[in-house]
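>>> Next comes the sequence, and after it the predicted model I'd like to discuss.
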Amino acid sequence: MDLRPMESGDWEEMHVLYADPGVWEHQPTGVFTTVDQTKALVEFFVSGWRDDALSNWAAFDDGGAFVGHGGARLLHDRAAWNIGYRIHREHWHQGYGSTLARRGVEAAHETDPDVPVTAKLLERNEASRRTAEAAGLQLVWRGRDLGNADETAVRLVYADRELDETTLRAHTHSFMR
């Protein structure tokens, strides 16, 4: 797998990924419906590289095809690195998400080891849970996903250490910042 920092021009490949309902099976309301949503997300990742020296990578297979993205991004007013990953369905179960998560944890520890590393996910997403655990993160919280239109949604928060109350509270809501 080839990784490179996310760039502004990556929005077209990202939009194909984020507009695909199949990659949102655990959170159907997350499907991107406009290019502006995708451009804003890509710029969020680009700003992480500029401002924090770490963010999400664009990931490519050995043939150069875009498979998805992932890595660590500072969230919640710099309270935690959050590990994230989203992979095209045809590349699921090939280790891309796990590799991106592990490399994200390693890079976050190298960039600023004093900041906790987290992953927040929906309980019904078993593959994402296994990916967070494979990256060395431990379950630190389980509860209702506040802010999610689906009132039955359960949020899991994983971390590399115990989280203070403010950081934990920020991770219990269904939004990025």
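Right, received. Where do you want to start?

>>> use CA for all of it now, contacts and neighbours both
Fine.

>>> Go ahead and flag the most central residue of the chain.
Gly84 (1.5 Å; Cα atoms, centre = their mean).

>>> Correct me if wrong, but that one is in a strand.
Yes - secondary structure assignment places Gly84 in a strand (DSSP: H, G, I helix; E, B strand; the rest coil).

>>> and it, what does it touch?
Gly84 sits next to Asn56, Gly70, Gly71, Ala72, Arg73, Ala101, Ala119 when contact means Cα atoms under 8 Å, 6 or more residues apart in numbering.

>>> Tell me the spacing between it and Glu43.
To Glu43, Gly84 is 15 Å away according to Cα to Cα, to the nearest Å.

>>> Then Ala59?
The gap separating Ala59 from Glu43 is 17 Å, by Cα to Cα.

>>> Ok, Asp36 next?
Going from Asp36 to Glu43 by Cα to Cα gives 10 Å.

>>> Compare the two (neighbour count), which wins?
Glu43 (17 against 12; other Cα atoms under 10 Å).

>>> Quick check: chain neighbours aside, which residue is closest to the more buried one?
Nearest residue to Glu43, sequence neighbours excluded (Cα to Cα, 6 or more residues apart in numbering): Ser8, at 6.1 Å.

>>> so that neighbour sits right up against Ser47, yeah?
No - the pair Ser8 / Ser47 is not scored as a contact, 9.6 Å apart, by Cα atoms under 8 Å.

>>> Sketch out the strands for this protein, chain order is fine.
With strands called from DSSP state E, the chain shows them at 2-5, 56-60, 66-75, 80-87, 117-122, 138-144, 154-159.

>>> With respect to Trp24, which of the ones you listed lies nearest?
Taking Cα to Cα, strand 80-87 is the member of those nearest to Trp24, at 9.4 Å.

>>> Run the chain-centre distance for the closest one.
Relative to the mean C-alpha coordinate of its chain, strand 80-87 is positioned 2 Å out (Cα atoms, centre = their mean, to the nearest Å).

>>> now stretch 82-98
10 Å.

>>> start to end distance for that stretch?
Stretch 82-98: ends 14 Å apart by Cα to Cα.

>>> another structure for you, compare them:
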Amino acid sequence: MTRWTHVRTERLWLDEPVDGDADALLTIHRDPASWRHFPSGVVTDPEAGRTMVGASRRRFERDGLAYWSIRDAADGPVIGRGGCSVPDEGLGEPGWWNLYYRFDQRVVGRGYATEMGLAALDAAHDVAPERPVLAYLLEHNHASRRTAEKVGLRLVWRGPDADNPDPAAVRLVYLDRDPDDALVDALDAVGMPRQGLLG
């Protein structure tokens, strides 16, 4: 198995976060423009950047893979956070990898999410191929949907977004494979009822 704490793609440097990344990660996640599809998701906790760094470190140690800090120059500033990580609620067997991506709005539109996402899928399939890769997103976030589709995921679930303040919001789940019974049960346990499963 490859060590995935530092990955180089054609244009990106993907690295396990370090303490010095915390402020940039916080800035990206508290920018309302990066949450225009889910305004209530804006991060307000001033400790959130440090929490993100700590969570990634813990998950890299526990699972061999987690969300990276993303740069588009070797010594450049952090421009995003993304990758595959096992959420704590997905720790059953085999659990799942959650594919995540959020970027500084100044670099959105360059295809970085797709480039990072492809590397993240390679990493997830190397570290624990038995775990499906899942992307969980809002239906009206067309850019995020395109990214999920470009990296090869397919839509398997559509239904209400139970925790969204907008009662009309619709959640989508994309996967890299057909869901088996164990995964459907796990998703059901975290609020995605099986009646939304697409055949």
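Now that the structure is in, tell me what you want to look at. Keep in mind it's a predicted model, so treat the numbers as computed, not measured.

>>> What does the TM-score come to for these two?
The TM-score (TM-score structural alignment, normalised by the length of the first structure) is 0.91; 173 aligned residues with a Cα RMSD of 1.6 Å.

>>> returning to that earlier point: for the residue nearest to the centre of the first structure, what is the corresponding residue in the second structure?
In the second structure, Gly84 of the first structure lines up with Tyr100, judged by TM-score structural alignment.

>>> Now do its match against Ala182 of the second structure, distance only.
The gap separating Tyr100 of the second structure from Ala182 of the second structure is 22 Å, by Cα to Cα.

>>> buried set for stretch 31-47 of the second structure?
Buried residues in stretch 31-47 of the second structure, counted by 16 or more other Cα atoms under 10 Å: Asp31, Pro32, Ser34, Trp35, His37, Phe38, Val42, Val43.

>>> Show me the two of those that sit farthest apart.
Once Cα to Cα is applied, the buried residues of stretch 31-47 of the second structure give His37 and Val43 as the farthest pair, at 13.9 Å.

>>> can you give me the helices in the second structure?
22-29, 48-63, 112-127, 142-150, 181-189 (DSSP state H).

>>> and of these, who's closest to Asp161 of the second structure?
Taking Cα to Cα, helix 181-189 is the member of these nearest to Asp161 of the second structure, at 12.8 Å.

>>> who touches stretch 26-39 of the second structure?
Residues contacting stretch 26-39 of the second structure (Cα under 8 Å, 6+ apart): 41-44, 46, 48-49, 79-80, 102-105, 138, 140-141.

>>> same check, this time on stretch 77-88 of the second structure
Residues outside stretch 77-88 of the second structure that contact it (Cα under 8 Å, 6+ apart) are 21, 24-25, 28, 59, 63, 65-72, 95-104, 107, 116-117, 119-121, 123-124, 133.

>>> Could you rerun that using 7 Å?
For stretch 77-88 of the second structure, the external contacting residues (Cα atoms under 7 Å, 6 or more residues apart in numbering) are 21, 24, 65-71, 96-104, 116-117, 120, 124.

>>> what's the counterpart of Ala33 of the second structure in the first structure?
Going residue by residue (TM-score structural alignment), Ala33 of the second structure aligns to Gly22.

>>> For Asp176 of the second structure, state which of the contacts of stretch 26-39 of the second structure is nearest.
Lowest distance from Asp176 of the second structure to those (Cα to Cα) belongs to Leu138, with 17.7 Å.

>>> what residue of the first structure matches up with that closest one?
Leu138 of the second structure maps onto Leu122 in the first structure, by TM-score structural alignment.

>>> quick one: whichever residue in the first structure pairs up with Glu16 of the second structure from Leu54 of the first structure, how far?
Alignment note (TM-score structural alignment): Glu16 of the second structure maps to Pro5 of the first structure. Counting by Cα to Cα, the separation of Pro5 of the first structure from Leu54 of the first structure is 8 Å.

>>> and if you look at Leu156 of the first structure?
24 Å.

>>> now Arg129 of the first structure
Between Arg129 of the first structure and Leu54 of the first structure the distance, using Cα to Cα, works out to 23 Å.

>>> contacting residues around His6 of the second structure?
Counted by Cα under 7 Å, 6+ apart, His6 of the second structure has contacts Leu14, Asp15, Glu16.

>>> closest to Glu149 of the second structure among the residues you listed?
Glu149 of the second structure lies nearest to Leu14 out of the contacts of His6 of the second structure, by Cα to Cα, at 21.2 Å.

>>> Could you tell me how many residues sit around Glu16 of the second structure?
20.

>>> Could you do Leu14 of the second structure as well?
Leu14 of the second structure has 27 neighbours, counted by other Cα under 10 Å.

>>> With the one 10 residues further on instead?
A count of neighbours around Ala24 of the second structure, defined by other Cα under 10 Å, yields 18.

>>> What of Ala40 of the first structure?
Counted with other Cα under 10 Å, the neighbours of Ala40 of the first structure add up to 13.
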